[in-house]
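Undergrad: Below are the sequence and a predicted model for it; my questions follow.
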Amino acid sequence: MQAQTKKADTLYQMGNYSKAIEAYSIDSTKAYNQQMIAKAYHNLENYEKAKEHYEMAIKIDSTSSFQQFELAKLYYKTSDYTKAINLYNKLIIKDSLNPTLHYNLGLVYENTNQKPLAYTYYKNAYRLDTNYLKASYKLAAAALLNHQYDYCLKLIKEGLATNPNNLDFINLMAVYYYNESDYYRAIPYFEKLIDHNQTSATIYRRLGICYYKAIEIEKAIDAFTNQKYFEPYNPDIPFQIGKCYLKLNEYEKAEEQLLEAITLKSVTFTEEYNSLAFAYQQQEKYKEAIKYYELVLKENPENTFMYYKIAVNADKLYTNPKKVLTYYEKAKEHVDIPYFLNGIDKRIKELNEQIATTSN
């Protein structure tokens, strides 16, 4: 059996997870084997099987905190929040000075919309270890959102002192200065994000505004032009570039950009968005499909059939039946085609039964 376990360990370490599972399963009475089967299933992204075998390992050896810790993380990952909360609380009773346990429990509470409780646990994690940057970032981001600027700045400075290259805190400092209209100080932080390939439409837009306010007009034009790669149909971009050219007294270029802004402002892209959403759906990229179906709705609120399409894609994307149910209930409120209403009603019934079964 020792040789068999060694063989299974080698298979696991080499990434041959299915074969490792077979080898470990020869002796399923050992907690270690059950734990390794669970880890192999986790690596195969078969999370339900992974949870099942961690639970078996804990039944065999209830003293192993590691198995419980891994199982709690899996409960969270699969939106099994009640079990995750219960297990993290048990672990905290045994190891109350472990900041990761408090932080992870905070994540669970945040995802169940219990934010005050979540931030209590983030504070616990930070109190136990002021270098625990994930926890201090959560607190700093919340402080910025709640206009607690002094506390926010204190946490950001601590975070950057611990790790000057932490991109979360660099981004937070950039946003902090931007919100404070301290554009000169915001610029180097936005530039540092871009140097680290942290690019987005929002970052380029804010950097463009900072450059404009700092009278670095050519750099502002470059920033807005880069934003355009992310948002080619955003009419605000040529408008901002047009303003820059006005500052430079380049009126023909300003006119060209401002006319483009006016043209874009008058155009809608309902058909294009719908087609793109369908293309994403066919590729099983359901998150992107939902995004573009929602854009169709934004441009044409009368096209209520989009609620059904959004619900169908949400059903594919999310594993939490309660979350999926909200999409179908919204679709039921808006869709008036009998054939699809029947399908919506059927799915709502199935989801309610699934929720009831899980609760029991």
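TA: It's in. Not measured: the values here are computed from a predicted model.
Undergrad: rest of the way, CA atoms for contacts and neighbours
TA: Will do.
Undergrad: The closest residue to residue 37 other than its chain neighbours: what's it in contact with?
TA: Of all residues not flanking residue 37 in the chain, residue 21 sits nearest, at 5.2 Å (C-alpha to C-alpha, 6 or more residues apart in numbering). The contact partners of residue 21, by C-alpha atoms under 8 Å, 6 or more residues apart in numbering, come to 8, 36-37, 40-41.
Undergrad: What are the boundaries of the helices in the stretch 101-250 of the chain?
TA: For the stretch 101-250 of the chain, the helices defined by DSSP state H, counting those that start in this stretch cover 115-128, 133-145, 149-162, 167-179, 183-195, 201-213, 217-230, 236-247.
Undergrad: ok, and here's another one to check against it:
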Amino acid sequence: MKRLIILSASILLFTKLSFPQTENAFIKIDSLLMGENYKTAITELNLVIANDSANIKAYLKLGQAYQENYQNNKAISVLQKASQKDSSLVIQLLLAKSYYNLGFNDKAEKIYSTVYRQDSTNKSVAINLARIYQDKHKYKPAMEIYNTLLKDDSADTFINKQFAFCLMKLDSLELSLKFYQRSLDLNPEDVSSAVQMATICSKLGRQDSAIQFVDYGLSYFPDDPGFNKIKAEILFKKDDYKQAITYYEKVIQLGDSTYPVYQNLGYSYFFYAGQDSNFKVSADYLKDKNAAYANAISAFEKSYRLGNENYYLCYYAAQAADKINELNKAIFFYNEVIRLTVPTFIDKIYKMLGLNYQVKGRYEESIEAYKKSLFYEPNNFEAMWTIGMLYSEMLKDKDKAIKFYENYLKDMGDKKNDMRFLVEARLKELRK
């Protein structure tokens, strides 16, 4: 009995002593978290949990500390343990945040959507759920959430901007412009809204308005590669190739030397060179035009070397080379156009087309298709043989069959091979 009394007294004394110690530890931990000293806070919190594994408050703060320290895997592990002890809303939302941070959008969406259904007035939950919808390109439900939020707070810059973005993605361009304008009015320094408005105006064909919005952005960030590139693209659409060249070259100087930029710079030089009004009639007239074509070729070549095997680019590069008598480059790029536009298996395509015409009894069309197959693959014995057979057997015209084989041998020249032997044998048979 005496031992029991002593034990009970000890437990009571420990509880009285440990409670203020834990509270003092939390005061220290809160100070560490406020000072963003997450590493030390994590250590202190793990000590609290080691002494009191049922302390939900410690688990919550530890999960938050791991999140702020970009250790979301550990945050999830801690918060999952906490949720087994207490499935409170706070724990679920912290879990959702870590899931989102790690890209587990489905898991985060499940939590946020459940909470949102229970309480659609929770602005933080609504915005996080809408962001997940946007990440998944589900713009309609995201737009509906932002629309609901705007009814409570129409002066929120962020919500107006995100609502406008969703409308733009849903092709409601006029309405999107309205809400981007509202966002810009609420925060005139948010130049990204102005740039989005420029993009929309450009899509709507309002290039002058688009230029004005881009210039607004450039007035804040004159050396931003993105803003300069958008302006270059709009100027190109306006057929102002001289100014487009200036901005594309600036974009390259600012560090964006990707193949689309070089490609568009090449197009700008090419079309600029083709506008006679850009050049004064003088002794240097032809020289200036040729210099523009040479610059076009240079830009096209850089784009091509960066991996842009685009047959349009190759065609215009060949055309530019033609203009200034750079025949080797013209030949190279014309060959590239052919390589990029004509499938390597085109002979098989024509052969199968010929077979289908043959089965349908359309023999004249079948012969033409087989001839094209033979043009791309002269050693195609099946096509050669079938053409002669169609003339002699189906069209009952041995003379045409003989003439076809004679021309085939003529085209072969002095080559001695199996094809020549087979054709000669077939001719001998037809001439009997």
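TA: Cool, got the structure. Owing to the predicted nature of the structure, the values given are computational and were not obtained by experimental measurement.
Undergrad: Just the element for residue 42 of structure 1, please.
TA: helix 31-43 (DSSP states H and E).
Undergrad: Pull out the buried residues from that helix.
TA: Within helix 31-43 of structure 1, the residues that qualify as buried are 31-42, counting by 16 or more other C-alpha atoms under 10 Å.
Undergrad: From the chain's centre, how far out is it? Work that out for me.
TA: The chain centre lies 27 Å from the centre of helix 31-43 of structure 1; the measure is C-alpha atoms, centre = their mean, to the nearest Å.
Undergrad: mean per-residue distance, that helix to structure 2?
TA: Following superposition, helix 31-43 of structure 1 is found to deviate from structure 2 by 1.6 Å on average (mean C-alpha distance after the TM-score superposition for structure 1).
Undergrad: After that helix, heading C-terminal, what element do we hit next?
TA: Downstream of helix 31-43 of structure 1, the next assigned helix or strand under DSSP H and E is helix 47-60.
Undergrad: returning to that earlier point: present the helices of the stretch 101-250 of structure 1 as CSV; the columns should include distance to residue 267 of structure 1 and mean neighbour count.
TA: Below are the helices of the stretch 101-250 of structure 1 laid out as CSV (distance: least, C-alpha to C-alpha, whole Å; neighbours: other C-alpha atoms under 10 Å):
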stretch, distance to residue 267 of structure 1, mean neighbour count
helix 115-128, 40, 20
helix 133-145, 34, 20
helix 149-162, 40, 17
helix 167-179, 31, 20
helix 183-195, 31, 18
helix 201-213, 20, 22
helix 217-230, 17, 20
helix 236-247, 13, 22
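Undergrad: need those in a markdown table with distance to residue 271 of structure 1, can you?
TA: Formatted as a markdown table, these follow (distance: least, C-alpha to C-alpha, whole Å):
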| stretch | distance to residue 271 of structure 1 |
| --- | --- |
| helix 115-128 | 39 |
| helix 133-145 | 37 |
| helix 149-162 | 44 |
| helix 167-179 | 35 |
| helix 183-195 | 33 |
| helix 201-213 | 23 |
| helix 217-230 | 20 |
| helix 236-247 | 22 |
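Undergrad: among those, which is nearest residue 313 of structure 1?
TA: With distances scored as C-alpha to C-alpha, the stretch of the helices of the stretch 101-250 of structure 1 nearest to residue 313 of structure 1 is helix 217-230 (23.9 Å).
Undergrad: relative orientation of that closest one and helix 236-247 in degrees?
TA: Angle, helix 217-230 of structure 1 to helix 236-247, by axes from the mean of the first three to the mean of the last three C-alpha atoms, to 10 degrees: 160 degrees.
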